[in-house]
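[1] got a sequence here, can you build the structure:
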Amino acid sequence: MLTSEDLAFFSVLTSSKSLAESARKLNVTPPAVTQRLRAIEEKVGVRLIDRSGRRLVLTEEGSLVASYSLVVSEAIESLVEALADRRGAVRGHLRVAAPHGFGRLYVAPVVEAFVREYREAAATLHLSDHPTAMNLASYDVVIHIGEQGPRDQIVTTLAPNPRILCASPQYLASTAPISSPADLARHRCLAIRENEEDVTLWRLTGPSDASSTVRIDPVMSSNDGTVVHDWALAHQGIMIRSEWNVAGDIAEGRLQQVLPDWQPPSADIIAMLGARHGRSARTGAFLDMLRRSLKPLPWRAAQS
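    Got it, this is the predicted structure:
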């Protein structure tokens, strides 16, 4: 009869590319892994893994055992986490997803500090161009910059994030002056195609809540914000970027705000919480640390 320890071992085995990799994960020798696998196969009376090639290939029976192993492992993890939460213990595996640029600069240091403070916790940080497109149920926290998403989603705002029209001083000095939003249609504009949004329609709010909509014809566009940022620094045109991303460039004179009395819609920095882990002690502790790291806003504090 298979035990929960057998299923936990098999779950590690099936998530590995080789016996050597699973041995490293389990902190044992490869022969010990082979011996344990043979013992499990003897218990069930069938071969679970085809070991004739370099990669581990599950047999049909092995796939069945793997599916049950995953269910049991998740159930045990959930039980242990529920008991830990009852006593307020911060433990378990924290899983965080975040955008590449913001995640690298402002989330990664907090993940490192979290694991350093809470020795019973581990962490995984997944950086993605589109973190909200990922399976939210697989993560404790998904950091997102922009609209809040589905209404039934658990969301908490971490920091305000105005977006700014800007270009390099060299570009602005070499072209016609910009005195109103309508002038933008006659300028070289750079667009970021991050989702299905119509990125060629720029909406701006000005003095006394006046509004203006401008249809631009981008001279260059990309789905990578860093690329567009680099193009603006290379004097190629006007872009809209988050304050956190350009505050340093504006303070150092590499970029200059365009039409400072007119602002694009803000894109606040929010945390979307997985339903299964939204109230866990580790999620709460991590969010507390992340909020503290963003007060005062580091990109503004650096300029003061």
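
[2] C-alpha from now on. contacts and neighbour counts both.
    OK.

[3] look up how far residue 61 lies from the residue lying farthest from the centre of the chain.
    Centroid-distance maximum for the chain: residue 45 at 43.6 Å, with Cα atoms, centre = their mean. Between residue 45 and residue 61 the computed distance is 10 Å (Cα to Cα, to the nearest Å).

[4] name the SS class of the residue most central in space within the chain, please.
    The centre of the chain sits closest to residue 98, judged by Cα atoms, centre = their mean, with a distance of 1.5 Å. Here residue 98 is recorded as strand under DSSP: H, G, I helix; E, B strand; the rest coil.

[5] for it, what are its contacts?
    By Cα atoms under 8 Å, 6 or more residues apart in numbering, the contact set of residue 98 is 107, 125, 126, 127, 128, 131, 142, 143, 144.

[6] repeat that for residue 107.
    Applying Cα under 8 Å, 6+ apart, the residues near residue 107 are 98, 290.

[7] distance of it from residue 270?
    Residue 107 sits 12 Å away from residue 270, going by Cα to Cα.

[8] residue 143 against residue 99, yeah?
    Yes - with contact defined as Cα atoms under 8 Å, residue 143 counts as touching residue 99 (7.0 Å).

[9] another for comparison:
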Amino acid sequence: MSTDSASDFEFFILLAKLKSMSGAARALDLTPPAATKRLGIIERRLGARLVNRTTRSVSLTPEGETYLRYATQIVGQVREMEEAISGAGRDPQGLLRINATLGFGRTTIAPLVSDFAKRFPNVEVQFEVTDRPVDLIEGAFDMAIRFGELPDSRLSARRIMSNRRFLCASPKYLERFGTPERVDDLQQHRCIIHRQNDDAYGVWRYIVNDHIEAIKVKGALSSNDGDIVLRWALDGHGILIRSEWDLAKYVQSGRLKLVLPNTVLPSADLFVYYPRQRNQTARARAFIDFLVDRFQAPFTPVDTAIDVRERKKRVSRK
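    Reported below is the predicted structural model:
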């Protein structure tokens, strides 16, 4: 592959990303006529139109989509090859693009990015937080940090932390409204609903003999923010499903109690996801290893046996 071809690939990738000839020209320190001429040379060499141009933007033709797909793969492979050869024996460097959930990314991952940057000052980190999962490949992210199952078959994943989920409520709520004895009892209780992505509203799932069962619950309070619903549970407004990561300290302090502790809910393990077809760079491997190290024993696990023993004591007293 010639140097000119490699440069053309990078030019076209940038043009496709910005969707603007003038934007690509500014980014490459070219004049707009020079950028237009460069695109024309590429199209004449290939004998095909790659973009549809208007006065304000450009869009890719089917031939342009094919060119972009191959150009992205080739440029990525060249960069991986160069890093593998020149990066041996030295600290990671280069650009690392990371995505994480909004609240968890802001409160937990962002401080870890700060620590990572101090340890590896030659790595440039672009960290974005979003309320919904992103397309890593289309968004050119190296990885995403998310709770839950693999969202895309084109991705690979590494588990960072095991994270069970539990039903819980404040002692104040349980004293006033009683403690459910069976899952079906939840339908008679005030439940706090955490709305997430496209999940069915008020449908809680649990596992029985390796099968997923569901129950429809209701309540006066719901939110798409995990911190908000947790605060409402602490204030005694109802029963909530939260992960061990969020609950552990409140259960240990007695501010929250487990409800139906033997009921098994789908877990919310923490994963780092990354594109399957792309070899990981040294900087990506370094950050993932850094995360795994930092998330070793992040909390004292919730002891479900405590609630079972307390329930048996209450029954015996009756």
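
[10] thinking again about what came up before, quick one: which of residue 143 and residue 99 of structure 1 has more around it?
    Neighbour tally, residue 143 of structure 1 and residue 99, criterion other Cα atoms under 10 Å: the higher count belongs to residue 143, 24 against 19.

[11] what do we get in structure 2 for the more buried one?
    In structure 2, the residue paired with residue 143 of structure 1 is residue 145, using TM-score structural alignment.

[12] quick check: that match is in a strand.
    Yes - judged by three-state DSSP, residue 145 of structure 2 forms part of a strand.

[13] distance of it from residue 153 of structure 2?
    Residue 145 of structure 2 is 16 Å from residue 153 of structure 2, where distance means Cα to Cα.

[14] go on, residue 189 of structure 2?
    Computed as Cα to Cα, the residue 189 of structure 2 to residue 153 of structure 2 distance reads 38 Å.

[15] the two: which is more packed in?
    Comparing residue 189 of structure 2 with residue 153 by other Cα under 10 Å, the one with more neighbours is residue 189, at 17 against 8.

[16] corresponding residue for that one in structure 1?
    By TM-score structural alignment, residue 189 of structure 2 lines up with residue 187.

[17] residue 242 of structure 2 and residue 163 touch, don't they?
    No - shown here, residue 242 of structure 2 and residue 163 do not form a contact pair, counting by Cα under 8 Å, at 10.0 Å.

[18] more neighbours: which of these two?
    Between residue 242 of structure 2 and residue 163, residue 242 has the larger neighbour count (other Cα under 10 Å), namely 22 against 19.

[19] how much does the helix or strand hosting that one stray from structure 1?
    Element membership for residue 242 of structure 2 (DSSP states H and E) is strand 240-243. Its matched residues in structure 1 lie on average 0.7 Å from strand 240-243 of structure 2 after superposition (mean Cα distance after the TM-score superposition for structure 1).

[20] which is the succeeding secondary structure element to that strand?
    Once strand 240-243 of structure 2 ends, the next helix or strand along the chain (criterion: DSSP H and E) is helix 244-253.

[21] neighbouring contacts of the helix or strand just after that next one?
    Heading C-terminal from helix 244-253 of structure 2, the first helix or strand you meet, by DSSP H and E, is strand 257-259. Outside strand 257-259 of structure 2, the residues that touch it by Cα under 8 Å, 6+ apart are 166, 167, 168, 169, 170, 171, 179, 180, 239, 251, 304, 307.

[22] and which of those is nearest to residue 14 of structure 2?
    residue 166 (46.2 Å; Cα to Cα).

[23] what does that closest one align to in structure 1?
    Matched to structure 1 by TM-score structural alignment, residue 166 of structure 2 sits across from residue 164.

[24] next up, the contacts around its match.
    If you count contacts by Cα under 8 Å, 6+ apart, residue 164 of structure 1 has them with 240, 241, 242, 243, 257, 258, 263, 264.

[25] check the gap between it and residue 153 of structure 1 for me.
    Distance from residue 164 of structure 1 to residue 153 of structure 1, by Cα to Cα: 28 Å.

[26] off-centre distance for the helix or strand hosting residue 164 of structure 1?
    Using DSSP H and E, residue 164 of structure 1 sits in strand 163-167. Distance, stretch centre to chain centre, for strand 163-167 of structure 1: 24 Å (Cα atoms, centre = their mean, to the nearest Å).
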